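Asker: Build me a structure from this.
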Amino acid sequence: MALLAEYSSQELLQAELQLWHQSLGFFKSAALAIALDLRIADAVHRLGGAATLPQILAEAGISPCRLRDMRRVMRVLTVSGIFIVQHPDEAAAAAAAESRHDAAVYKLTAASRLLVRDKSSTATGQLPHFLTVQLLLGPVRDSPVSMGMRKWFRQQGDQQQPGLSPFAMAYGGQTVWERAEHDAAAFRFNDAMAADTAFLMPIVLRECAEVFRGLTSLVDVAGGLGGAAATIAAAFPDLKCTVLDLPQVVAKAPSGTDVHYVAGDMFESIPPANAVFLKWILHDWRDDECVKILKNCKQAISPRDAGGKIIIIDMVVGSGPSDDIKHAETQVLYDLLIMNINGVERDEQEWKKIFFEAGFKDYKIIPVLGVRSVIELYP
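Answerer: Modelled structure (predicted):
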């Protein structure tokens, strides 16, 4: 990559952070539009100005099945200062790890107080301030993505279609992958993923090539046309690299390369190898789906004492400098983007949960890729 000769890895990752942060600004407005549409501030106000998320959902009439997703919206709104969140102390969190998020208390700020619609919020005859915010949010609220998200949150149990995402609601029932296949010229999803691989993989090899050293074989799961595998193979000529992807993807794979291609489905089985590589894959899937993928990975790899491991490139929310608000905002805003396709950006505890459910014993997080990390997962 020519840019690596001109800039350091950290300069390039900081540049990526700047562009992502600005591009994802839409989702800061989308989170506010969701809160305004669902009257979250009103619910907190009626509950005395401070409440847990289960209490807020019950008060606002939101389906309990949206608890985790509403927590993600509130995370954006607390990072950006619209609400304040107070987490339980460490002792309480340790005693009830599963419910630690649900015990968090959300409080109104001056900003969220302006969103409250009850008559006591304004002087007699005065129009409420939320109308100004509603007007300013108009271009965002009227976009297909924002309308899909708000409709998705308003659904009740008897209206929900299993697996239907906000993205599908916005685009006539199509998944993101179906739209990428049927409308590739206008929606260049696959090209964008290939461009991301071309940008990131040289940085991965410069900053943490040691994760690949000593391996004899590697399967890049859902590796597309093999950009990542080809980069790894070029850096480690003795490493046999294989790409597993769906038949329609493998049919388009280039010939005459050092990469071997296998048509298959990661939810069914994965070819045996020393290690499995998952770049930017697991965040697309729900926890139960990730556990299924990882169990298949575990069956495919060597034992740990023979070098067997999973190499994951994904986001670990909360990793990075604690005082870098741009970094923190970008991670939680990207989480709202990925929520649109029923994906999840996970914090360390959420990763740990699915790792251990899949039968793995240990892991190591290497936070050297800006808002993303390398995770080594061991059987």
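Asker: switch to C-alpha atoms for all contacts and neighbour counts from now on
Answerer: Will do.
Asker: wait, what's in contact with residue 18?
Answerer: Neighbouring residues of residue 18 by Cα atoms under 8 Å, 6 or more residues apart in numbering: residue 326.
Asker: other SSEs contacting whichever strand or helix holds residue 375?
Answerer: Using DSSP states H and E, residue 375 sits within strand 372-378. Helices and strands touching strand 372-378, by 3 or more Cα pairs under 8 Å, 6 or more residues apart in numbering; DSSP states H and E, are strand 309-317, strand 362-369.
Asker: Just send those back as CSV, with mean neighbour count and distance to residue 51 too.
Answerer: As requested, the helices and strands packed on strand 372-378 are arranged in CSV below (neighbours: other Cα atoms under 10 Å; distance: least, Cα to Cα, whole Å):
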stretch, mean neighbour count, distance to residue 51
strand 309-317, 24, 24
strand 362-369, 16, 34
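Asker: just to revisit the earlier point, give me the angle between the strand holding residue 375 and strand 362-369.
Answerer: Our comparison of strand 372-378 with strand 362-369, counting by axes from the mean of the first three to the mean of the last three Cα atoms, to 10 degrees, yields an angle of 160 degrees.
Asker: Report the buried residues of strand 372-378.
Answerer: 372-378 (16 or more other Cα atoms under 10 Å).
Asker: Next, the structure of the following sequence, for comparison with the previous one:
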Amino acid sequence: MEGHSDKLFQGQTHILHHTFSFINSMSLKCAVDLCIPDVIHKYGQPMPLSILISSLPIHPSKTTFIYRLMRILTHFGFFSQHKNELEVSYELTDASRLLLKDHPFSVTPLMQVILDPILLRPHQYYSNWLKNDDHTPFKMEHGVAFYDYVGQDPRLNDLFNDAMESDARLVSTMVIEKCEGVFKGLESLVDVGGGTGTMAKAIAKSFPHLNCIVFDLPHVVAGLQGDYDNLKYVGGNMFEAIPPTNSILLEVNGYCTTGMMKNAWKY
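Answerer: Purely as a prediction, here's the structure:
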């Protein structure tokens, strides 16, 4: 009976761990919204809790909650802490440095769009989605497909484009550094769903012989121009047609796949 009770307790613990795991991501979002990483970075040394609290735009009645917030984020490696006889102080870690607004590889825009309420709400209704014929939970919740919604919502459109651009900065650096041989010998490349062109810009700059096209929805590429002679923007729908090319590049959640195609789709 004692062993059975242990298993029940372990099972309950496992369930509650996953039930409350959303608190971790929401705590991280809270810290970014309050600019805590930037505040600590600007301080230039381990920042005492009292000074951190006084530097944040919070109500006086909520000051005690900052320590609790920092405990969660320190536990998960977003900050490191130092204690003396007076109080605890905080420093950035490698992870929280990537949350700085002016970091060249900041992931803050990506985190913000993923945790935006518009994108979070559909996750509440997976069971309902499985019972109907809607293509995605997003369309079931909002009435239109994700990219159609983004095209109608300037705030979300800007947030999403910033997120894709920030993600592509780090990815493009790694792709060019680790996969240089993939691009040798190619004459043309289409970055399908290339957004504002961060990835294609890096490739076009590194490989001047390669003609690059950023291909995305018309509202995404409207008004954009190539920074290099071998780069241009084309608007369209990848589910209908892709510009003629002998290679395509697809980036999905930070991973890139380059497909060589002698007979690419044509308009």
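Asker: what's the TM-score for these two chains?
Answerer: Once superposed, chain against chain, the TM-score is 0.48 (TM-score structural alignment, normalised by the length of the second structure); 164 aligned residues with a Cα RMSD of 4.1 Å.
Asker: Reformat the helices and strands packed on strand 372-378 of the first structure into JSON lines and put distance to residue 339 of the first structure next to each item.
Answerer: Formatted as JSON lines, those follow (distance: least, Cα to Cα, whole Å):
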{"stretch": "strand 309-317", "distance to residue 339 of the first structure": "14"}
{"stretch": "strand 362-369", "distance to residue 339 of the first structure": "22"}
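Asker: which residue packs closest to residue 81 of the second structure, ignoring adjacent ones?
Answerer: Computed as Cα to Cα, 6 or more residues apart in numbering, the closest residue to residue 81 of the second structure that is not its neighbour in sequence is residue 90, at 4.5 Å.
Asker: Okay, that neighbour and residue 70 of the second structure: tell me how far apart.
Answerer: The spacing between residue 90 of the second structure and residue 70 of the second structure, counted by Cα to Cα, to the nearest Å, is 9 Å.
Asker: can you list residues touching both of these two?
Answerer: By Cα under 8 Å, 6+ apart, the residues touching both residue 90 of the second structure and residue 70 are residue 79.
Asker: and residue 82 of the second structure, which of the three is it?
Answerer: strand (DSSP: H, G, I helix; E, B strand; the rest coil).
Asker: How much space separates it from residue 92 of the second structure?
Answerer: 11 Å.
Asker: Please apply the same query to residue 49 of the second structure.
Answerer: In terms of Cα to Cα, residue 49 of the second structure sits 13 Å off from residue 92 of the second structure.
Asker: and these two? which has more neighbours close in?
Answerer: Applying other Cα atoms under 10 Å to residue 49 of the second structure and residue 92 shows that residue 92 carries more neighbours, namely 24 against 17.
Asker: longest helix of the first structure?
Answerer: Ranked by residue count and defined by DSSP state H, the top helix of the first structure is helix 189-208.
Asker: List the buried residues of it.
Answerer: 189, 194, 197, 199-204.
Asker: same thing with stretch 136-149 of the first structure?
Answerer: Under 16+ other Cα under 10 Å, the buried positions of stretch 136-149 of the first structure are 137, 140-141, 145-149.
Asker: Out of the residues you listed, which sit inside helices?
Answerer: 140-141, 145-149.
Asker: before we move on, which element is the closest residue to residue 257 of the second structure other than its chain neighbours in?
Answerer: Once flanking residues are discounted, residue 257 of the second structure sits nearest to residue 250: 5.3 Å by Cα to Cα, 6+ apart. Element membership of residue 250 of the second structure, judged by DSSP H and E, is strand 247-252.
Asker: If anything else comes up later, I'll come back, but that's it for now.
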